[in-house]
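In: got a sequence here, can you build the structure:
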Amino acid sequence: MSTIVSAAPGAAPDTERTGAGVHSSLDALEAESIHILREVVAEFDRPAMLFSGGKDSVVMLHLAAKAFWPGRIPFPVLHVDTGHNFPEVLGFRDRTVQRLGVRLVVAAVQDYIDDGRLLERADGTRNPLQTVPLLDAIAQNKFDAVLGGGRRDEDKARAKERILSLRDEFGQWDPRNQRPELWTLYNGRHTPGQHVRAFPISNWTELDIWRYIERENIELPAIYYAHEREVFRRDGMWMAVGEFSAPTGAETVERRTVRYRTVGDMSCTGAVLSGARTVSDVVAEVAVSTLTERGATRADDRISEAAMEDRKKDGYF
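Out: This next block holds a predicted model:
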């Protein structure tokens, strides 16, 4: 079962613009995303937004607050909690929905493991186990559109997605059967049992996200910035030492200054060595990076050549 957490109202972000009439690339991206958010709310009866407390979902929620100001965000947010999340990120998630007055729906992987509907994986990661709780939460809450923070630059499977992407009665995606989206016209038609995934920041890059965070002064969980942490080296990645992630065999613990480019399970998300302690530092670092954040630090995407696409076909985001 999904649990619902109610939140109190909070302040909306500043929507003022400086230099009226001057349109930067960020202005254009912001305008496109706000247009998509408003289209989804206008076309669908029960939309929801995925929100984990990660940087892309934080930017999405900020855009939604702008899109519907001075009203409240007119849909709940949904988090599929693996039970292996970073505590700092969960705390940030709860503070954010409280501040914005958004209803939070949590689908917990642990509930499915406890009652036998899912089994723990041998590799210990729970990210691939999110699909069933996600699809159940969509069905139980009758969500007909789910907004996600996927970006085309992250992964070749996500690059294939349309802005509005149909999912069949089983929550599955067919990459060979997608609708054309010409002249920013989005087709949200679906039959009972189907639903649509919507990607308002699909055309953004990681650098765009960070430049926007800098411009809008958006708060993020502290783990996105350089901090000292106990880590160990595994498969070319620096993994955090914690309850769900521990060294084995010849792996040794070191104390390093690291930050996270993306956030998933502690058991599958690696850190990068970095001295970037401010948003400006991160912008400069990302500007010269040659690897996407998922390619550099997500073990769950290394399971196979088509790991992300396989999970998306099954119903994952």
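In: going forward, measure contacts between C-alpha atoms and count neighbours the same way
Out: Noted.
In: need the residues that contact stretch 230-250.
Out: With contacts defined as Cα atoms under 8 Å, 6 or more residues apart in numbering, stretch 230-250 is touched by 84, 124, 229, 251-256, 266-273, 296-297.
In: mind redoing it with 10 Å?
Out: 83-86, 124-125, 229, 251-260, 265-273, 296-299, 302 (Cα atoms under 10 Å, 6 or more residues apart in numbering).
In: from the residues you listed, which ones fall inside strands?
Out: Members of the contacts of stretch 230-250 lying in strands (criterion: DSSP state E): Arg229, Val253, Glu254, Arg255, Arg256, Thr257, Val258, Arg259, Val272, Leu273.
In: distance from stretch 52-72 to the middle of the chain?
Out: Centroid displacement of stretch 52-72 relative to its chain, using Cα atoms, centre = their mean, to the nearest Å, is 12 Å.
In: pull out the buried positions in it.
Out: For stretch 52-72, burial by neighbour count (16 or more other Cα atoms under 10 Å) applies to 52-68, 72.
In: can you tell me the SS state at the nearest residue to Ser52 once chain neighbours are set aside?
Out: Nearest non-adjacent residue to Ser52, counting by Cα to Cα, 6 or more residues apart in numbering: His79, 5.5 Å away. At His79 the chain is in strand, as set by DSSP: H, G, I helix; E, B strand; the rest coil.
In: go on, Val231?
Out: strand.
In: residues near it, how many?
Out: By other Cα atoms under 10 Å, the residues close to Val231 number 25.
In: so what's it closest to, chain neighbours aside?
Out: Ala240 (4.4 Å).
In: residues near that neighbour, how many?
Out: By the criterion of other Cα under 10 Å, Ala240 has 26 neighbours.
In: next structured bit after the lengthiest helix in the chain?
Out: Ranked by residue count, the top helix of the chain under DSSP state H comes out as helix 25-43. Note on helix 25-43: by DSSP states H and E, the next helix or strand toward the C-terminus is strand 47-50.
In: second chain to compare with the first, below:
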Amino acid sequence: MNARTEPHHLLTRLSDSHLEALEEEAVFVLREVAAAFERPTLLFSGGKDSLVLLRCAEKAFGRGRIPYPLLMIDTGHNFPEVTDFRDQRARELGAELIVRSVEDSMRRGTVRLAHPGESRNVHQSVTLLEAIDEFRFDALIGGARRDEEKARAKERIFSHRDSFGQWQPKAQRPELWTLFNTRLQTGEHFRVFPISNWTELDVWQYIARERIALPSLYYAHPREVVERKGMLVPVTALTPPREGEQVTVRSVRFRTVGDVTCTCPVASTAANAADVVRETISAQVSERGATRMDDRTSEASMEKRKKDGYF
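Out: Prediction:
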């Protein structure tokens, strides 16, 4: 091996070692949930982070042997490419998939929109709490990561929620080494985040290494967009162009997927996971900061949403 090639091989070895450590931690947490709780569920949107969680769960328990159901809270405004992929993946795994809709909560009157065009994203917390009550879930496993947003960075891997589904940031339980306090009172539950310590780059390197299939939206494709407040807004029936905005066709991909009304793509030519890894290394803005219109709020605002039961 010559001096010119050694740094590349050294970087590859370090990357593999790093991913192995992250995977080992996630597998440990997933097994801990199965051992400590009676009615856990894994939040599954069909997005990249939940698909990484599923791969870790397969390694923790074996293919087709995930011991808890998958739960999706559907706003009714999700990208069809993602929901179709969600259903396909659940069938492939032979996993039970539970879907509860914000639109059902709207019909019950527990969710009321300020206006018809309002994003339903924040209202998912109401539907989620209703699903928790319906199935008596005591632990919900999610794919949130600390690098996504400041309020999320404050949260523990095992995040205690009270009987109202609320998170109290000043009353979090200590997590020393790998010792987790999982004691619950009646009506309480935990949100558990096995990939808390992963970064967006880690996720994409893992996707590339494991060859995890993703919805096509995550890779470059031509799409009609308009520029609005420094973001590329996709042109859809739910997000039509405003007066004076010019519609152009750009090569874009989505760094994160969610409610159509608040999720934006970024300009990209990345056709596969390795290409996305290269783009992610040079990215200057976090994935949510660059692509989520509803996240362009203060840290305190997101913290309040999490206290109210948000993911």
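In: ok, the residue nearest to Ser52 of structure 1 touching Val97?
Out: No - judged on Cα atoms under 10 Å, His79 of structure 1 makes no contact with Val97 at a distance of 11.4 Å.
In: what do the two both touch?
Out: Residues touching both His79 of structure 1 and Val97 by Cα under 10 Å, 6+ apart: Phe51, Gly53, Leu104.
In: what does the last one correspond to in structure 2?
Out: Using TM-score structural alignment, the equivalent of Leu104 of structure 1 in structure 2 is Leu97.
In: how many residues are close by its match?
Out: Residues near Leu97 of structure 2, counting by other Cα under 10 Å, number 19.
In: thought it was touching Ile66?
Out: No - Leu97 of structure 2 is beyond contact range of Ile66, at 11.7 Å (criterion: Cα under 10 Å).
In: joint contacts of the two?
Out: Residues touching both Leu97 of structure 2 and Ile66 (Cα under 10 Å, 6+ apart): Leu42.
In: state the distance from the nearest residue in space to Val247 of structure 2 that is not next to it in sequence to Pro240 of structure 2.
Out: By the measure of Cα to Cα, 6+ apart, the closest residue to Val247 of structure 2 outside its immediate chain neighbours is Val226, 5.1 Å from it. Val226 of structure 2 sits 9 Å away from Pro240 of structure 2, going by Cα to Cα, to the nearest Å.
In: please apply the same query to Ile195 of structure 2.
Out: Per Cα to Cα, Ile195 of structure 2 is found 35 Å from Pro240 of structure 2.
In: more neighbours: which of these two?
Out: Shown here are Ile195 of structure 2 and Pro240; by other Cα under 10 Å, Ile195 has more neighbours (27 against 15).
In: contacts only, for that one.
Out: The contact partners of Ile195 of structure 2, by Cα under 10 Å, 6+ apart, come to 22-23, 25-27, 29, 49-50, 52-53, 56, 141-146, 157, 202-203.
In: so what does it match up with in structure 1?
Out: Using TM-score structural alignment, Ile195 of structure 2 lines up with Ile201 in structure 1.
In: Arg173 of structure 2 too?
Out: So Arg173 of structure 2 corresponds to Arg179, using TM-score structural alignment.
In: trace Ala284 of structure 1 over to structure 2, please.
Out: Across the two structures, Ala284 of structure 1 finds its equivalent in Arg278 of structure 2, going by TM-score structural alignment.
In: for the helix or strand harbouring its match, give me the average deviation versus structure 1.
Out: Arg278 of structure 2 belongs to helix 273-281 when assigned by DSSP H and E. Taken against structure 1, helix 273-281 of structure 2 registers an average deviation of 0.4 Å after superposition, with mean Cα distance after the TM-score superposition for structure 1.
In: residue ranges of the helices in structure 1, please?
Out: Taking DSSP H to define them, one finds helices in structure 1 at 25-43, 55-68, 87-100, 109-114, 131-140, 156-159, 206-216, 279-287, 293-297, 307-314.
In: out of the ones you listed, which comes closest to Glu169 of structure 1?
Out: Across the helices of structure 1, Glu169 of structure 1 has its closest neighbour in helix 131-140 (9.8 Å, Cα to Cα).
In: and for that closest one, what's in contact with it?
Out: Helix 131-140 of structure 1 is contacted by residues 1-3, 46-48, 50, 78-82, 105-112, 117-118, 142-146, 169-172, 193-195, 311-312, 314-317 when judged by Cα under 10 Å, 6+ apart.
In: make it 7 Å
Out: Ser2, Val80, Ala107, Ala108, Val109, Gly171, Gly315, Tyr316 (Cα atoms under 7 Å, 6 or more residues apart in numbering).
In: report the distance from the helix holding Arg278 of structure 2 to the chain centre.
Out: Computed by Cα atoms, centre = their mean, the chain-centroid distance of helix 273-281 of structure 2 equals 19 Å.
In: which residues touch the corresponding residue of structure 1 for Cys56 of structure 2?
Out: Using TM-score structural alignment, the equivalent of Cys56 of structure 2 in structure 1 is Leu63. Applying Cα under 7 Å, 6+ apart, we find Leu63 of structure 1 in contact with Ile34.
In: counterpart of His18 of structure 2 over in structure 1?
Out: Under the alignment (TM-score structural alignment), His18 of structure 2 pairs with Ser25 in structure 1.
In: quick one, the helix holding Arg278 of structure 2 and helix 200-210 angle?
Out: Angle, helix 273-281 of structure 2 to helix 200-210, by axes from the mean of the first three to the mean of the last three Cα atoms, to 10 degrees: 170 degrees.
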